[in-house]
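# pasting the structure only:
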């Protein structure tokens, strides 16, 4: 009964607009007081929750993404993607997806993708005569590729919560991310056909080579990160540090677009973002500890298995549950709350924790495209000066290919597990 009361307090606080970290902490503290435990347990678990070497990767990956945006590197990426796939029907739609795939290997966050590339992409598409709805919709949908293709901030958080190899999670996200891009490009081609969207330009090897030369150094960022982790040169945490060092080198010494003043500004932004994420991690650690100590995950698994022992049905139930929660809860908070509850069930029915991580993160990414939370939609509404409700409707058709990929990944584990099996097992 106390566990149920704790959940009720948590959701009540979230509904009235209390920050997620505070809601988790208050709900957990009330439970601890009700159970007669010393309140020092709260501080002890909060400290232990963030006392992890792996979590050091979070501020560095965030900083790397900010540096890439501030250093004008997004324009070079967009120009290269434009010369690469802009010749296809609906060219700028394909460019939008291609640029997101490239930028995903640098930022690891959907909101960073939408905020960094979104302004460039939507303006270019509007100037070329594309509908605003289509421009906003494909920009929102393609931004969800960022947290799937390595590096990925949500996968780092999941790896810490699930005690799972970050390297394997990064490897598992590469093929699904490319599959998402392929599915979205099919959707773009369909829209281009029915709406008669133009090709951006004819394919030119000369232009492709020119834009590649301008973008080749930024394009090395994902190679350094993924290649370094895969070959064992450095850990995912060390890869984040390498990404920051490389981004600073490009912005300050190669392109000279990053001043000391802008470096201070992006550092402050990184500190603010990191602090909010780590507060959620810290308070959710208490919440997860309470659930584990009271064997809530075991109870949930027993109830679910009592309802059905069919693996397909359980996966569908979990998928629907996470999709709904993702509509109402911020990604990091959802990960920290759901992993202690759902992962034991997944393992019990034979799902690999790495495979489950990819399913969970993609589920929650779809929540970024749906109201009422929909952080990506809020960012793009501001960037495109389009009403939030219109952004919701514009994005809805692109949920079809993304949900299709989610179902494929859910029921065909080999898609996500092929690369980590090849590299690590």
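Done, it's in. Everything quoted here is computed from the prediction, not taken from an experiment.
# from here on, just use CA atoms for contacts and neighbour counts.
OK.
# show me what the one helix or strand residue 395 maps to is packed up against.
Following DSSP states H and E, one finds residue 395 within helix 388-395. Helix 388-395 is packed against helix 132-143, helix 375-384, with contacts defined by 3 or more CA pairs under 8 Å, 6 or more residues apart in numbering; DSSP states H and E.
# and those helices as CSV, adding mean neighbour count and distance to residue 95?
Below are the helices and strands packed on helix 388-395 laid out as CSV (neighbours: other CA atoms under 10 Å; distance: least, CA to CA, whole Å):
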stretch, mean neighbour count, distance to residue 95
helix 132-143, 26, 10
helix 375-384, 21, 17
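# residues contacting the most centrally placed residue in the chain?
By CA atoms, centre = their mean, the chain has its centre lying nearest to residue 147, at 2.7 Å. Counting by CA atoms under 8 Å, 6 or more residues apart in numbering, residue 147 makes contact with 104, 108, 109, 110, 153, 154, 155, 361, 365.
# take this one as well and set it beside the first:
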């Protein structure tokens, strides 16, 4: 995969992409505008923080301008991601196909993406016309300027998709793909009257069956949700598709989500300046000389680095190259290192500033400050479980020639890492203490990281800064479009009454709250395998959280169970996407690493069951 994901995707996230490529020349103006929008957002937010906390004079119009710039950044960034082939998608099936079949399936996937874009363009224009009648509160300008980002972005994505098809697809594959899509679409149109009488069965056909097939074909996750929802609306309801655009707009527009691209940018700064390596060296100087020491260093580094970058992929890419050579020298098997890396990333995803926690707080209406406070403790529980297993596995580790570092060397590494180590505590303290919002803290963290990166860690070349801005725009666009289409799909599930039926079934489970928590673990582990974090949360949180509240389960406790279960699924082979990302970063074949990861996943599952059974682990510190 080119980035992350992960999420989350990352990117966070964090499905895999085949043959990611540098951007095309004709997209350079779009990249420049996107980089400028990101700078504008960061600058405005920093100005707002300074005005509010230093001058005690809030500037109310800043939020409106940021909202406009944010939606444009999301849509332009998504077009850049299409141009670079960086949209998050499942590629397990594609990788197993012979080259000729893979070429055809990839062409078919691109044609299906084109169907989504073509179907949404006119509804997006209608949405602009509706929004143009509304004026913003502070600036008094038409909201049509903001909503225009949707048709503009869809048009740009369509253009880049057409260029990609022209470059990579054979005329035979393209013609056959168009024919298949037209025939299948026509057949469903002919029987649409009968489909309307099937009721909830249409949910299984379109929002489960279609989406599952598209995922297996390698269609990017955002467009899988878009295709499923569009098919459902067109073939089984009379609901106009402009409603879907409205739900997408709403799903991408929360100001809390502005912190997502900023934390992605923070992860880029971390990588570019070598701050992550400073943390790894610091941990190694303290623990590297004891048995299982390098395993402790890997886990501890993942924990600390995650508190800065907020991205699992960024964490793994920072830690693995710095530690794997020494771990190999001490006799660690590559498959064991990958297993520890992957499960360490799953453990660290609750460490603030977790993009997954930010999105979950936005979707489910849970305090992000409480999630950050609790997430730190929950990650510690999982860290201890993994460390115990790592120590047992290292009982025969070769410690020949390993020496305790001198006090002078430890002091030097500590001084080098000290400015970086302040950053995660700055983030956690400011958000957890209610001093600033997650969005405000993210901008302060970027400014702090840029300053110490330039002053203390060798600086960043101007060309590198530009590349980081464009990379952030592309990854953020890919993430936010997933949130938009997943929000539309979640709305469709809710409006049909299907969500209510599921809620009734779940509330009737015997055993009360704990059985519901076990069902939640199963659901999110399965979804984590297939969908990755962010879309799974957007789809299921509106359905699952109200039931949890009805059963008396604390929101923050339930959030920790959801996120941990989802991350275990993300790293579970043979489907878990995060597992393959870890294998790629560590350059170890998945088949080799697959057998080694199960004990570590079992350790995480034991930790998760303890978290579910003991709410105080989550709530005692709130």
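Received the coordinates, thanks. The structure displayed is predicted, hence computed values, not measured ones.
# tabulate the helices and strands packed on helix 388-395 of structure 1 (TSV), appending distance to residue 120 of structure 1.
What follows is these, written out as TSV (distance: least, CA to CA, whole Å):
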stretch	distance to residue 120 of structure 1
helix 132-143	10
helix 375-384	10
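# closest one to residue 290 of structure 1 among those helices?
Among those, helix 375-384 comes nearest to residue 290 of structure 1, with 29.0 Å by CA to CA.
# the closest one vs structure 2, average distance?
Averaged over the aligned pairs, helix 375-384 of structure 1 sits 2.7 Å from structure 2 after superposition, using mean CA distance after the TM-score superposition for structure 1.
# from the rest of the structure, what touches that helix?
110-111, 114-115, 118-119, 122-123, 136, 140, 143, 368-370, 386-388, 391-392.
# now those residues: which count as buried?
110-111, 114-115, 118-119, 122, 136, 140, 143, 368-370, 386, 388, 391-392 (16 or more other CA atoms under 10 Å).
# what does residue 413 of structure 2 correspond to in structure 1?
The alignment partner of residue 413 of structure 2 in structure 1, by TM-score structural alignment, is residue 211.
# buried sites along the helix or strand hosting its match?
In this assignment (DSSP H and E), residue 211 of structure 1 forms part of helix 205-230. Within helix 205-230 of structure 1, the residues that qualify as buried are 208, 211-212, 214-215, 218-219, 221-222, 224-226, 228-230, counting by 16+ other CA under 10 Å.
# next helix or strand past it?
helix 236-249.
# where do the helices sit along the stretch 1-150 of structure 1?
Applying DSSP state H, counting those that start in this stretch to the stretch 1-150 of structure 1 gives helices spanning 2-15, 20-34, 40-50, 57-70, 73-85, 91-107, 110-127, 132-143.
# equivalent range in structure 2 for the last one?
Right, helix 132-143 of structure 1. The aligned range for helix 132-143 of structure 1 is 334-345, by TM-score structural alignment.
# how far does that stretch sit from the chain's center?
20 Å (CA atoms, centre = their mean, to the nearest Å).
# what sits up against that stretch?
Residues contacting stretch 334-345 of structure 2 (CA under 8 Å, 6+ apart): 295, 298-299, 302-303, 312, 315-316, 320, 324, 327-328, 383, 386, 568, 571, 578-579, 582-583, 586, 588, 592-594, 596-597, 600-601, 604.
# for it, give me the average deviation versus structure 1.
With mean CA distance after the TM-score superposition for structure 1, stretch 334-345 of structure 2 averages 1.8 Å from its match.
# repeat that for stretch 368-387 of structure 2.
With structure 1 overlaid, stretch 368-387 of structure 2 shows a mean distance of 1.0 Å (mean CA distance after the TM-score superposition for structure 1).
# and whichever strand or helix holds residue 336 of structure 1, what does it pack against?
Assigned by DSSP H and E, residue 336 of structure 1 falls within helix 331-348. Packing partners of helix 331-348 of structure 1 (3+ CA pairs under 8 Å, 6+ apart): helix 153-162, helix 260-293, helix 296-307, helix 311-328, helix 353-367.
# and the third one, which residues are buried?
By 16+ other CA under 10 Å, the buried positions in helix 296-307 of structure 1 come out as 296, 297, 298, 301, 305.
# and the contacts of that helix?
Against helix 296-307 of structure 1 from outside (CA under 8 Å, 6+ apart): 291, 314, 340, 341, 342, 344, 345.
# can you pick the most crowded of the residues you listed?
Counting neighbours by other CA atoms under 10 Å, residue 345 comes out on top of the contacts of helix 296-307 of structure 1 with 23 neighbours.
# what's it aligned with over in structure 2?
By TM-score structural alignment, residue 345 of structure 1 lines up with residue 547.
# list the contacts of its match.
503, 506, 507.
# do residue 197 of structure 1 as well
Contacts of residue 197 of structure 1 (CA under 8 Å, 6+ apart): 89, 90, 130, 191.
# neighbours around residue 392 of structure 2, how many?
Residue 392 of structure 2: 11 neighbours (other CA under 10 Å).
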